[in-house]
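A.B. asks: here is the input, now give the coordinates:
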Amino acid sequence: MKKLKHKKLWLSSIIIILLVCVLFTGAGFYFFRVACVPGKKSFLSSSSDVIKKSDPLYREKIWFKKTAKQKWYIESADEKFKLDANFIPYKTSNKTAIVLPGYMDTKEDMGEYDALFHQLGYNTLTPDPRAQGKSEGKYIGYGWPEKDDVKKWVSYLLQKYGQNQQVVIYGLSMGAATAMMTSGLKLPHQVKAFVEDCGYTSVKDEIEHEAGVLYNMPAFPRFPLVEILSGINKLKVGYFMGNASSVNQLHKNHRPMLFIHGSRDNFVPTRMVYPNYKATRGPKEIWVAPGAKHAKSFSKHPKEYKRRVATFLAKYVK
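C.D. replies: This next block holds a predicted model:
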């Protein structure tokens, strides 16, 4: 009788464990679709095509809208997808800024940043990341596979515009993480400096943070769910989220980098800028923009933003 009760207890425990595993796995696939499959995201504010004169970056956005763009294309680094980019030349400049958009943003959303670099005398090359805008792709890579695409864009630029180009890599949000991850690669000597604005420390850190903020999810079940999501990401996209680390890549970087972050950023929390800044091995500066929310440092402080970017880059790009 005792043996029978014991067996029933074990059977019940196994069934409960299996049910929990099924529930967590199902939740993992749901969150993978939310986080990594391109499409409309309810947690992102929709941007309007209407440019208001009250916008502090009105002139930059109007300039971009009216400016002719060249269309450039390459295959992704893994040769799976066709990637699409805008190129805007500045006279006969030998300086080019590669401008990297954020999560679910496109090259068309980066007009004010193209304008900023144009004002500083740079050509701009602004690609749609894989699976965003007009670039092909199945999944959002959060900067990890995209870093290799950026390196390929650099090579393509040098091939088309010559070896005397001086290249700056600028990124915003996910694009900033992409820029930091790219900095740890072996890059041509023509890459002179980086500017990152509100990038995260790692993909896993950012996903864990968003799970807490967007879903008010406590530590349990947040941590096991993110681990399951990371495993699904490994199967689908090719990497574990914890390995996609800006901090680890910055440890390999010896080029100059300017770090910018809004002091009121809750999407990529402001605290993340400090380990990123500490990690890099090259010349560096940091500016935490007072009162700025996520990706709003430029619109909050347009003159100061431009001054800081210009002053920093002038030291390394001639």
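A.B. asks: CA atoms for contacts and neighbours, from now on please.
C.D. replies: Noted.
A.B. asks: got the buried residues for stretch 244-253?
C.D. replies: Of the residues in stretch 244-253, those buried under the neighbour-count criterion (16 or more other CA atoms under 10 Å) are 244, 245, 246, 247, 248, 249, 250, 251, 252, 253.
A.B. asks: what distance separates the start and the end of it?
C.D. replies: The first and final residues of stretch 244-253 sit 15 Å from each other (CA to CA, to the nearest Å).
A.B. asks: what of stretch 39-53?
C.D. replies: Length of stretch 39-53, first residue to last, CA to CA: 30 Å.
A.B. asks: could you pick out the longest helix of the protein?
C.D. replies: Scanning the chain for the longest helix, with DSSP state H as the assignment, gives helix 2-36.
A.B. asks: which SSE is immediately downstream of it?
C.D. replies: Scanning forward in sequence from helix 2-36, with DSSP states H and E defining helices and strands, the next element found is helix 58-66.
A.B. asks: name the residues that touch that next one?
C.D. replies: 51, 52, 111, 112, 113, 114, 115, 116 (CA atoms under 8 Å, 6 or more residues apart in numbering).
A.B. asks: flag every buried residue along that helix.
C.D. replies: Applying a neighbour-count criterion of 16+ other CA under 10 Å, the buried positions in helix 58-66 are 60, 61, 62, 64.
A.B. asks: compare with the first, here's sequence two:
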Amino acid sequence: MKRRFLYITGIIGSIYTAILTLLGYHAANRLMFMKLKDHDLIVRREIIAKRFDEHWYETVRKEDFWVNSPNEYRLRAVFLQPLETTRTMIICHGVTENKINSIKYARLFERLGFNSVIYDHRRHGDSGGKTTSFGFYEKVDLHAIVSAVRNRIGSRALLGIHGESMGAATTILYAGEFEEDADFYIADCPFSDFSKQILHILRTSTPFRTSMTLRVANLFLKIRDGYTTSLISPREAIQNIKKPMLFIHSMEDRFILPEMTKELYDLKEGKKMLRLFDKGAHAMSFNENPEEYEQEVLRFLHHFGFTDA
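C.D. replies: Okay, here's the model as predicted:
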């Protein structure tokens, strides 16, 4: 009887382990190869919403250029120069999007007196790279983009970085790890800790509510892509950032909770501002509140002496 019990227990344990391994492998795959939005779909969406003016984009003075990533692929970037100025913004889009989604912010900053550099993250748009790493490798890419932009505008030119969602987390990770070569940052709906964010998604969108799936997924991530989710932690990086930062989030966001931005704001020392909008789902603060969003950015720039407006 005892042997039979041990035999059955062993079978159940083996099945459980096999299922957990499959779930972990699948979760790691979903992270590394998250389905990207179709380029034409993004273009149509932005045109219909009147956030992308094709005529403006075709006629504006611009420079298409490539940046070599230290991760051994090339990044596609576009330097939009509608103004005679060296004041420049680098704009980092969110996961599954591409640089077309950044044009709405480029137009905002144009109105505020800045040219902009938009670019595709690794594995997105026209850029190279085989996997998405939610900031782990993207922060190194951003460092390369910043260096390339500095070479174009000069060491004394005013340079800011705006990031949305994964782009905001990437901005924080970059600024916290590398010597800061930008003058200010705007972080729109970043996550504060990637492990915590993945657990939130698992518990709200799947039947797998334990951390065990994430632990197994991390094993596959480490083997296949060289990192674990615990290494993607803006909450740790934010404590090293000295330059001014504007934090933005929407209270209706259920994908990345606004509490994460509040946490980052509290952890950031020195010069900072926070704006929480009542309206807007994830990464929709600007779309739902365009005028208020622009005024908040202007107030931030004016408060810290980056504009005379």
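A.B. asks: give me the TM-score for this pair.
C.D. replies: The TM-score (TM-score structural alignment, normalised by the length of the second structure) is 0.90; 303 aligned residues with a CA RMSD of 2.2 Å.
A.B. asks: give the contact list for the aligned partner of residue 186 of the second structure in the first structure.
C.D. replies: Structural correspondence for residue 186 of the second structure with respect to the first structure (TM-score structural alignment): residue 195. Contact partners of residue 195 of the first structure, counting by CA under 8 Å, 6+ apart, are 168, 169, 170, 171, 176, 179, 257, 258, 259, 260, 309.
A.B. asks: which position in the second structure aligns with residue 224 of the first structure?
C.D. replies: Using TM-score structural alignment, residue 224 of the first structure lines up with residue 212 in the second structure.
A.B. asks: what's the burial count for the closest residue to its match other than its chain neighbours?
C.D. replies: By the measure of CA to CA, 6 or more residues apart in numbering, the closest residue to residue 212 of the second structure outside its immediate chain neighbours is residue 20, 7.9 Å from it. The number of residues packed near residue 20 of the second structure is 18, by other CA atoms under 10 Å.
A.B. asks: and residue 20 of the second structure, what's its match in the first structure?
C.D. replies: Aligned partner of residue 20 of the second structure by TM-score structural alignment: residue 24.
A.B. asks: what residues in the first structure pair up with stretch 106-114 of the second structure?
C.D. replies: Alignment note (TM-score structural alignment): stretch 106-114 of the second structure is matched to residues 114-122 of the first structure.
A.B. asks: what does that stretch contact?
C.D. replies: For stretch 114-122 of the first structure, the external contacting residues (CA under 8 Å, 6+ apart) are 60-61, 63-64, 89-90, 93-97, 99, 123-124, 126, 306, 310.
A.B. asks: on that earlier part again, can you give me the distance of the match of residue 20 of the second structure to residue 240 of the first structure?
C.D. replies: In this structure, residue 24 of the first structure and residue 240 of the first structure are 17 Å apart, going by CA to CA.
A.B. asks: residues contacting residue 232 of the second structure?
C.D. replies: Counting by CA under 8 Å, 6+ apart, residue 232 of the second structure touches 134, 135, 136, 173, 193, 194, 195.
A.B. asks: do residue 243 of the first structure as well
C.D. replies: Taking CA under 8 Å, 6+ apart as the criterion, residue 243 of the first structure is in contact with residue 202.
A.B. asks: distance check, the corresponding residue of the second structure for it against residue 221 of the second structure.
C.D. replies: Under the alignment defined by TM-score structural alignment, residue 243 of the first structure corresponds to residue 231 in the second structure. Going from residue 231 of the second structure to residue 221 of the second structure by CA to CA gives 11 Å.
A.B. asks: where do the strands sit along the second structure?
C.D. replies: 62-69, 73-80, 88-92, 115-119, 159-164, 184-188, 245-250, 272-277 (DSSP state E).
A.B. asks: closest to residue 27 of the second structure out of these?
C.D. replies: With CA to CA, the closest approach to residue 27 of the second structure among the strands of the second structure belongs to strand 159-164: 23.4 Å.
A.B. asks: corresponding residue for residue 254 of the first structure in the second structure?
C.D. replies: Residue 254 of the first structure maps onto residue 242 in the second structure when the alignment is built from TM-score structural alignment.
A.B. asks: give the burial count for its match, as a bare number.
C.D. replies: A count of neighbours around residue 242 of the second structure, defined by other CA under 10 Å, yields 17.
A.B. asks: average distance between stretch 9-16 of the first structure and the second structure?
C.D. replies: Taken over the aligned residues, the distance from stretch 9-16 of the first structure to the second structure averages 3.0 Å (mean CA distance after the TM-score superposition for the first structure).
A.B. asks: contacts for stretch 73-89 of the second structure, please.
C.D. replies: Outside of stretch 73-89 of the second structure, the residues that reach it under the criterion CA under 8 Å, 6+ apart are 60-69, 106, 109-110, 113-122, 126-129, 141, 153-154, 157-162.
A.B. asks: show me which residues of it are buried.
C.D. replies: The neighbour-count criterion (16+ other CA under 10 Å) identifies 73-83, 86-89 as the buried residues of stretch 73-89 of the second structure.
A.B. asks: and stretch 212-229 of the second structure, by the same measure?
C.D. replies: By 16+ other CA under 10 Å, the buried positions in stretch 212-229 of the second structure come out as 213-221, 225, 227-229.
A.B. asks: pull the most distant pair out of those.
C.D. replies: Across those, no pair lies farther apart than 213 and 225, at 17.4 Å, counting by CA to CA.
A.B. asks: quick one, what contacts residue 202 of the second structure?
C.D. replies: When the contact criterion is CA under 8 Å, 6+ apart, the partners of residue 202 of the second structure are 208, 209.
A.B. asks: residue 260 of the first structure is in contact with residue 198, isn't it?
C.D. replies: Yes - in this structure, residue 260 of the first structure sits in contact with residue 198. The criterion is CA atoms under 8 Å, and the distance is 6.1 Å.
A.B. asks: who touches both of the two?
C.D. replies: Common neighbours of residue 260 of the first structure and residue 198 (criterion: CA under 8 Å, 6+ apart): residue 273.
A.B. asks: neighbour count for these two, which is higher?
C.D. replies: Neighbours were tallied for residue 260 of the first structure and for residue 198 using other CA under 10 Å; the higher tally belongs to residue 198 (31 against 27).
A.B. asks: list the contacts of the more buried one.
C.D. replies: The contact partners of residue 198 of the first structure, taken as CA under 8 Å, 6+ apart, are 172, 173, 176, 259, 260, 261, 262, 268, 270, 273, 294, 295.
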